[in-house]
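Student: Predicted model, plus sequence, below.
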Amino acid sequence: MAANLKYLLLTGATGLLGRSLIRDLSADGRRLAVLVRGSKHATAEARGDELLDDWRDVAGVTVEAPVVLAGDITSPGLGLGTEAAAWVGRNVDEVVHSAASLSFQMRESDGEPWNSNVNGTANVLALCRDLGIRRYHHVSSAYVCGTRRGRILESELDVGQTPGNDYERSKIESEKAAVSA
């Protein structure tokens, strides 16, 4: 079987799940590109380097350095410049979208969690559509169940459940968008 020479693009790489996905996907031999948003304190590239330092220094694990793409899921085209978007179009054949806002209540200052969870998902799906990336994996949350109890099947995304907060509402909406894409 020939090795896949294309890259998998991971969103949410700096989060708890994203950090583990970098380790696990790298161990499986996947070539990774990670979308990283700069912060007030560090550039996207510095935050990408920090991910590798964490694995090497804390866990003693060597992880192949991913391609770090500076961007933001809340921006159209993920905030990628022309060259970076062209690179993604040529080199990426799969996306794992694990980026999300974990804010449980709506913040007027930045529109979270809606901006990241709903608009961000729409932007990632649009990039996949525009660049012809057909393999999309959406990281869900048990919170899409709302206040339901008992056995809940994965196929029961929208059955009139009552969300308990804005995070749950936003994750239900983002998952509905992913399922219908």
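Tutor: On my side now, so go ahead. Nothing here was measured: the structure is a model prediction, and the numbers come from that model.
Student: Every contact and neighbour count from this point should use C-alpha atoms.
Tutor: Noted.
Student: For stretch 103-110, which residues meet the burial criterion?
Tutor: 103, 106 (16 or more other Cα atoms under 10 Å).
Student: meant to ask about stretch 139-149, not that
Tutor: Judged by neighbour count using 16+ other Cα under 10 Å, the buried positions of stretch 139-149 are 143-146.
Student: do the same with stretch 162-178
Tutor: Within stretch 162-178, the residues that count as buried by 16+ other Cα under 10 Å are 163-164, 166-175, 178.
Student: just these now: which is nearest Arg107?
Tutor: Checking the buried residues of stretch 162-178 against Arg107 with Cα to Cα, the nearest one is Asp166 at 9.6 Å.
Student: take the one below as the second:
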Amino acid sequence: MIVITGATGFLGSHLLPHLLATGEPVTALVRDEPPSALRRLLRAVAAAGDGRALLDDLPSRVRFLRADLSAPALGLSGHEHRELAGAARQIWHCAALTTMTADPSLLRHVNVEGTRRVLELAGAAPRARLLHVSTAYVCGARQGLVREEDLDDGAGFLNPYEESKFAAERLVRSWAREHGRPVTVFRPSVLVSDRRRPPRTPRHPLSVLGRGLRLLAEEAGPPAPVGLAGSSAATTNLLPATYAARAMAAVAAAPPGHACDTYHVVHAVDTPVTDVLEAMSDVCPDLSVRLTADPRPLDARFAELTAGFHRYAASAVRFDRTRLDTVAPLPAPPPPVTRDYLRKALSS
């Protein structure tokens, strides 16, 4: 059996079709009652696109268990927890609070304590392989090249989300050492899509960013030049979620290692922040988004509405993906993210 948290989320809805393709039964740990979770999952998988052919069969192929990721035993009964642990062959921990500007205590509650409870399940499941979804941005404010095995908080963090995911990954590594069990850690970069997102479906960071831009344009009225403190040399790593899900599935199909193997699931080509800013202006022509050394009050509102994106406008971090590139067969790499792709993603 494959157990997954976060199946109804943005990444989980892209990943689920690949898990079902293994032929293994899938149990999704969800926060809603099963009928509501099924409706959410059907909408999310349909929006993701890759799994549309599975929609008719999905209700019979996915079992839902209502769970509380931060509660002892995941909020399950003793019987449910033992049954799940005994049957699990893979445990995918994809659930997380990804809002960069959320309250730090809430981020820790969901991302760190939730991971702790999943580790308890993995500890009771001797035949299960744990696959933990972290983020490439556990590197925090580091600049330059970050290797896949690096986990260092010496440079600090750009937001509390990064810090919570760092703490969660450190828990996973400690658990792997203590139990002598192989663990796979995925560190995706910024996962995006250029598909139109229907209402009530999970959104990705560029979709959230685009919505914030439109709200700002409505508030400010034309013309409204907006400044962003940053560097013209800054880059960000944007990766289509469809590729990320296929790459993770390819890693999971290979035998696990003997320690905590970490994979940067990232694009081979970074996207210049200036390209993102130009696409923002294309999507909201009433806003002229530019880099500046002298932010104004409207710029602060821009930072608020764009959910922390401004903190990355001076980043020069690059992610090594040597270990990921050794996986075979790995899907063909996606092309560089174009301005047209950015426009569609911001408008989705």
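Tutor: Structure's in. What do you need? Note that the coordinates shown come from a computational prediction; the quantities given were computed from them, not determined experimentally.
Student: TM-score of the superposition?
Tutor: The TM-score (TM-score structural alignment, normalised by the length of structure 1) is 0.83; 169 aligned residues with a Cα RMSD of 2.1 Å.
Student: Turn the buried residues of stretch 162-178 of structure 1 into CSV, columns for distance to Trp87 of structure 1 and secondary structure.
Tutor: Formatted as CSV, the buried residues of stretch 162-178 of structure 1 follow (distance: Cα to Cα, whole Å; DSSP: H, G, I helix; E, B strand; the rest coil):
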residue, distance to Trp87 of structure 1, secondary structure
Pro163, 39, coil
Gly164, 41, coil
Asp166, 35, helix
Tyr167, 33, helix
Glu168, 34, helix
Arg169, 34, helix
Ser170, 30, helix
Lys171, 29, helix
Ile172, 31, helix
Glu173, 30, helix
Ser174, 26, helix
Glu175, 27, helix
Ala178, 24, helix
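Student: Let me know the closest of the residues you listed to Leu102 of structure 1.
Tutor: Nearest to Leu102 of structure 1 out of the buried residues of stretch 162-178 of structure 1 is Tyr167 (Cα to Cα; 6.6 Å).
Student: Map the closest one onto structure 2.
Tutor: Aligned by TM-score structural alignment, Tyr167 of structure 1 pairs with Tyr161 of structure 2.
Student: Just give the closest residue to its match, not the sequence neighbours.
Tutor: In this structure, Tyr161 of structure 2 finds its nearest non-sequential neighbour in Met100, 4.8 Å apart by Cα to Cα, 6 or more residues apart in numbering.
Student: my guess is the one you found contacts Glu163, does it?
Tutor: No. Met100 of structure 2 is beyond contact range of Glu163, at 9.9 Å (criterion: Cα atoms under 8 Å).
Student: Report the aligned residue range of structure 2 for stretch 20-33 of structure 1.
Tutor: Against structure 2, stretch 20-33 of structure 1 falls on residues 14-27 (TM-score structural alignment).
Student: Give me the buried positions along that stretch.
Tutor: Buried residues in stretch 14-27 of structure 2, counting neighbours by 16+ other Cα under 10 Å, are found at 14-20, 25-27.
Student: which residues sit against that stretch?
Tutor: The contact list for stretch 14-27 of structure 2 (Cα atoms under 8 Å, 6 or more residues apart in numbering) reads 1-4, 7, 45, 48-51, 54, 61-65, 241-242, 245-246, 249.
Student: the helices in structure 1, which residues?
Tutor: 16-27, 44-59, 82-91, 114, 121-131, 166-180 (DSSP state H).
Student: so who does the match of Tyr167 of structure 1 touch?
Tutor: 97-102, 104, 107.
Student: Against Pro72 of structure 2, how distant is it?
Tutor: 23 Å (Cα to Cα, to the nearest Å).
Student: Trace Val172 of structure 2 over to structure 1, please.
Tutor: Under the alignment by TM-score structural alignment, Val172 of structure 2 pairs with Ala178 in structure 1.
Student: Please verify my assumption that its match contacts Leu125.
Tutor: Yes. Applying Cα under 8 Å, one finds Ala178 of structure 1 in contact with Leu125, separated by 7.3 Å.
Student: Please name the residues that touch the match of Val172 of structure 2.
Tutor: Neighbouring residues of Ala178 of structure 1 by Cα under 8 Å, 6+ apart: 121, 125, 138.
Student: Can you add distance to Glu45 of structure 1 and give the buried residues of stretch 139-149 of structure 1 back as CSV?
Tutor: Converted to CSV, the buried residues of stretch 139-149 of structure 1 look like this (distance: Cα to Cα, whole Å):
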residue, distance to Glu45 of structure 1
Tyr143, 32
Val144, 33
Cys145, 36
Gly146, 37
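Student: out of those, who's nearest Val88 of structure 1?
Tutor: Distance to Val88 of structure 1 across these (Cα to Cα) is lowest for Val144, with 30.3 Å.
Student: Now do that closest one against Val95 of structure 1, distance only.
Tutor: Val144 of structure 1 sits 21 Å away from Val95 of structure 1, going by Cα to Cα.
Student: Could you do Leu80 of structure 1 as well?
Tutor: Separation of Leu80 of structure 1 from Val95 of structure 1 (Cα to Cα): 15 Å.
Student: So between those two, which is more surrounded?
Tutor: Set Leu80 of structure 1 next to Val95 and count neighbours by other Cα atoms under 10 Å: Val95 wins out with 24 against 19.
Student: correct me, but the more buried one touches Val34?
Tutor: No. In this structure Val95 of structure 1 lies outside contact range of Val34 using Cα under 8 Å: 9.7 Å.
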